[in-house]
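Participant: Sequence plus predicted model, see below.
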Amino acid sequence: MSFHPDTASLQQTPKPARATLKPETTRKQRVVIIGAGFGGLAVARELGGTDLEVTVIDRRNHNLFQPLLYQVATAALSPADISEPIRRTLGRYANIKVMLAEVVGIDKLENRVLLDHGAPVSFDRLIIASGSEYNYFGHDDWRAAAPGLKTIHEARLIRHRLLLAFERAELSTDPEEKKALLTSVIIGGGPTGVEMAGAIAELGRFMITRDFRMLAPEHFRVILLEAGPRILAAFPEKLTAYATRELEKMGVEVMTGRMVEEVSREAVVAGGETIRTGNVIWGAGVKASPAASWLGVEGKAGGRVPVGPDLRVEGSPAIFAIGDTALGIGEDGKPLPALAQVAKQQGQYLGRAVRAELLDGTKPQPFHFHNRGNTAVIGRHAAIFDFGTWQMKGRIAWLLWALIHVYLLVNFEKRLLVTVQWIWRYLTRQRGARLIDENASAFVPSTTQRSET
């Protein structure tokens, strides 16, 4: 049998290898968090180190422990003691990206967050934790004369005006002018207003007796204005009565039932009475961030966004809202309060829920708020706590307030710094942050400017 060489060569030629198809890469699920306050940071920490792509957007580069902001305003602490760069807080998580930008809208159809600059940010899940701001009830022109306490800038502005008013009063030869400069008016009798009134009273009386030679205690006034029948309306009446007595012992004039009619840099008109003042502070109410307008929904109760039991925005399954931005309903059927503990608990819950939903396909259980108590500090050795079923006041409440607030600070470094400064201030009554910016002359009109206007 003959053998054809061409046929043999064809039979021995190996078949070409089949091309190997690479599996398609699966895109990571994207979670975007708007706001790095109590709630936003709690969510981010729960999602840190997971197989999710997380982006945190905030218009400020730092997180801020707002409950102690009044101590920055009254020279007890420095801004750095209660704040930290967001990148430092979250830097240890390789899957978290931080963006310094202002949110201007949300595209619900394309699942994108719109920014004031830069490209839109796409998301698979969006958490809105953008907080709140002070509500001037249609009188936004009062904001310049009466700053609130939501930002470091506002706290420093109040501190500058307060300290510079003492310096101006020291130079004045007119007793009425001294009294006007040394009159501080706090508008709003909630926890912020009460804390500010007590802190200013302590600071002012200490400085007059120790550091200023031309000022006398009778020149100094602290007035707390409240439109309602009593201060601290969210607390039981017996705690309100205790707080009122303690403030009055410190020299604070508590004026209730006084509706504010006009506010300027030099005077406040309330209940038909004109009060000349060198420093006005606003603490009369808050409203939610513009999240409702971003989403195109109707805000409720101060602009808060209605959410379901799992904190989803109604009608938007990929979007959640927490903290002061959200209107969640508690087990008692009442809206959850706009408190730091609510935002933090919601953030921790939502971080775990989103992680389980996106990575494991698990449906989240409803959120349950555990009330840790509502508190307000009045002054040295005086604070109140309301735990719902029982209350606490006095020195023990004051110590508990201090322990809780130190514990809630962002890290050990801040806890140590604040603890040392509080101990030093307790022993000496000194306040180490009594600094006036060299350009702060614009914050309080001089005597000449005051007379010209």
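Facilitator: That came through, no problem. Numbering: from 1, shown residues only.
Participant: Only C-alpha atoms from now on, for both contacts and neighbour counts.
Facilitator: Will do.
Participant: can you give me the helices for this structure?
Facilitator: 5-12, 38-47, 69-73, 86-90, 152-171, 175-181, 191-210, 237-249, 291-295, 340-360, 395-407, 412-428, 447-452 (DSSP state H).
Participant: Among these, which comes closest to residue 434?
Facilitator: helix 152-171 (7.3 Å; C-alpha to C-alpha).
Participant: what does that closest one contact?
Facilitator: 69-70, 72-75, 79, 147-149, 177-179, 181-182, 184, 212-215, 278-279, 281, 434-437, 440-441, 443-444, 446-447 (C-alpha atoms under 8 Å, 6 or more residues apart in numbering).
Participant: one more time with 7 Å
Facilitator: By C-alpha atoms under 7 Å, 6 or more residues apart in numbering, the residues outside helix 152-171 that reach it are 69-70, 72-75, 79, 147-149, 178, 181-182, 214-215, 278-279, 436, 440, 443-444, 446.
Participant: Stretch 218-234 now?
Facilitator: So stretch 218-234 is contacted by 178-179, 182-191, 197, 201, 240, 252-259 (C-alpha under 7 Å, 6+ apart).
Participant: Just the ones in strands from those residues, please.
Facilitator: Secondary structure defined by DSSP state E assigns 183-187, 252-256 of the contacts of stretch 218-234 to strands.
Participant: OK, contacts around the residue nearest the centre of the chain?
Facilitator: The residue lying closest to the centre of the chain (C-alpha atoms, centre = their mean) is residue 66, at 4.4 Å. Residue 66 is in contact with residue 150, counting by C-alpha under 7 Å, 6+ apart.
Participant: this is the other structure I want to compare:
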Amino acid sequence: MTNPTLAETPNKKHHVVIIGAGFGGLACAKALGDTEIEVTVIDRRNHNLFQPLLYQVATAALSPADISEPIRRTLARYRNIRVVLAEVTGIDAVAQEVKLSDGIAIGYDRLVIATGSEYNYFGHDDWRRAAPGLKSVHEARQIRHHLLLAFEKAERATDDAEKRALLTSVVIGGGPTGVEMAGAVSELGRFMIGRDFRNLDPSFLRVILLEAGPRILSSFPEDLARYAQDYLEGIGVEVLTATPVEAIATDHVVFNGTKLPASCIVWGAGVKASPAGTWLGLEGKPGARIPVDPDLQVKDHPFIYAIGDTAAALGPDDKPLPALAQVAKQQGHYLGKALCQTLTKGTKPEAFRFRNRGNTAVIGRNAAIFDFGRWQLKGRLAWLLWAIVHVYLLVNFEKRILVSIQWIWRYLTSQRGARLIEEDAVPSTVRDLPDRGNVEASRLQERSGEEM
């Protein structure tokens, strides 16, 4: 018995299916917009998300709605594109169908896999419950909830040791996400203690950044990494390199044989591609990325393409392209144009070529680093450029204006505008933090998420 088919190709038009509406998937869809090609975008979420700013949601600088938008709204102007909210469970490359969790199948002429990446816990998936990463709005809200609630608990605590434990945060991973998160937590904590909490002392606050490698920001030049570490230490972050984590629980971290009580633990130690490769029976490259040809076609699968963090595309130096937003956007735009050219004109496009626009990380207020390859930038000017670039990359003009106004206001006042703890999720006694895996708390957070 065959599965029912949700999408046929009316009038024999070519049909392109895109799995994932992140940077790459949206760029591909937009490049195919207003053409004679029928396009279906499938995503398990109804919104796209600007992940580089999730750490600001987690540290109460922005709300989820500031960096999210419904996929349907983003693509509504293109009459040849439709959006399907569904979970993909497999791909039948022979029948050219995408299998959904509800048993429906969507047929395609060309398939684009743009499912992004997820955090890699290196064989310790049980740590995920105690140390969420920053890949979704739910995770960012979960971190914010525990961070802010810990301050409320510490305000009521009578024992200094308990206060110190509650005000200890550990960020695992010294890449851009870990550096940005550690700096933001330290600045938020010192601002709140100095302004809003009467029974807390700045000496109680402790933010620790753990990196297993020899230095933080290994993808950046060493002098920029040194500048970042010096700045972090200047704002009170303890940077520990060559220090792998040994164990994680909901209330502590173990490293160097020492058990450190902590109330907020954030994971940012590495990513791996989504399990999309298993849908094709592929082993994948390191990090589970799918090997692709220069035109981004999946090897040995002539009608299937992979882009973004999912794809193991190689640069001119034969090294895998980094898992960055700019790579995914450029690949998506290229592939959309290439598919249009192939399907409507029958011509083969040139191979994809990545144009590096620079790599950046923000460290704190007035401090960031930029690596453009031939030259570098750091400090206040880099911070301003970082802000301009990230505002520009937001999905539409409305979000750019809203985020710009909020950043300007918060820069002038040092205020944080999204310091909210869900009322129904606060326990009857503040002495007991809710378990990070609490199903009901998670559901409450999801239900009270951003209105989009």
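Facilitator: All right, it came through fine. These figures come from a predicted structure and were not determined experimentally.
Participant: Any idea what the TM-score is?
Facilitator: The TM-score (TM-score structural alignment, normalised by the length of the second structure) is 0.93; 426 aligned residues with a C-alpha RMSD of 1.5 Å.
Participant: mind checking what residue 374 of the first structure lines up with in the second structure?
Facilitator: Counting by TM-score structural alignment, residue 374 of the first structure lines up with residue 359 in the second structure.
Participant: Now that match: closest residue in space that isn't a chain neighbour?
Facilitator: residue 371 (5.1 Å; C-alpha to C-alpha, 6 or more residues apart in numbering).
Participant: And residue 350 of the first structure, by the same measure?
Facilitator: Nearest one to residue 350 of the first structure, counting by C-alpha to C-alpha, 6+ apart, is residue 43 at 6.3 Å.
Participant: And that neighbour? What does it align with in the second structure?
Facilitator: Aligned partner of residue 43 of the first structure by TM-score structural alignment: residue 28.
Participant: Next, work out how far apart its match and residue 213 of the second structure are.
Facilitator: Remark: distance between residue 28 of the second structure and residue 213 of the second structure (C-alpha to C-alpha, to the nearest Å) = 36 Å.
Participant: Compare these two (neighbour count), which wins?
Facilitator: residue 28 (30 against 15; other C-alpha atoms under 10 Å).
Participant: residues contacting that one?
Facilitator: Residues near residue 28 of the second structure by C-alpha under 7 Å, 6+ apart: 332-333, 335-336.
Participant: repeat for residue 353 of the first structure
Facilitator: residue 364.
Participant: and it, what pairs with it in the second structure?
Facilitator: Using TM-score structural alignment, residue 353 of the first structure sits opposite residue 338 in the second structure.
Participant: picking that back up, of the ones in strands among the contacts of stretch 218-234 of the first structure, closest to residue 425 of the first structure?
Facilitator: Among those, and counting by C-alpha to C-alpha, the member closest to residue 425 of the first structure is residue 252, at 21.1 Å.
Participant: From residue 121 of the second structure, how far off is residue 249 of the second structure?
Facilitator: From residue 249 of the second structure over to residue 121 of the second structure (counting by C-alpha to C-alpha), the distance is 14 Å.
Participant: What of residue 253 of the second structure?
Facilitator: 14 Å.
Participant: neighbour count winner among these two?
Facilitator: Per other C-alpha under 10 Å, whichever of residue 253 of the second structure and residue 121 has more neighbours is residue 253, with 23 against 18.
Participant: I'd like the helices of the first structure as CSV, with distance to residue 29 of the first structure appended.
Facilitator: Shown next, in CSV, are these (distance: least, C-alpha to C-alpha, whole Å):
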stretch, distance to residue 29 of the first structure
helix 5-12, 51
helix 38-47, 12
helix 69-73, 36
helix 86-90, 19
helix 152-171, 35
helix 175-181, 57
helix 191-210, 40
helix 237-249, 49
helix 291-295, 22
helix 340-360, 7
helix 395-407, 33
helix 412-428, 32
helix 447-452, 59
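Participant: Of all those helices, which one is nearest residue 312 of the first structure?
Facilitator: helix 340-360 (9.7 Å).
Participant: Pull out the buried positions in that closest one.
Facilitator: The neighbour-count check on helix 340-360 of the first structure (16 or more other C-alpha atoms under 10 Å) flags 340-355, 358 as buried.
Participant: What of stretch 98-113 of the first structure?
Facilitator: For stretch 98-113 of the first structure, the neighbour count (16+ other C-alpha under 10 Å) marks 98-103, 105-106, 111-113 as buried.
Participant: okay, and that stretch goes to which residues in the second structure?
Facilitator: Stretch 98-113 of the first structure covers residues 83-98 of the second structure once aligned (TM-score structural alignment).
Participant: picking up where we left off before, out of the contacts of residue 28 of the second structure, which one sits closest to residue 15 of the second structure?
Facilitator: Nearest member of those to residue 15 of the second structure, counting by C-alpha to C-alpha, is residue 336, at 12.4 Å.
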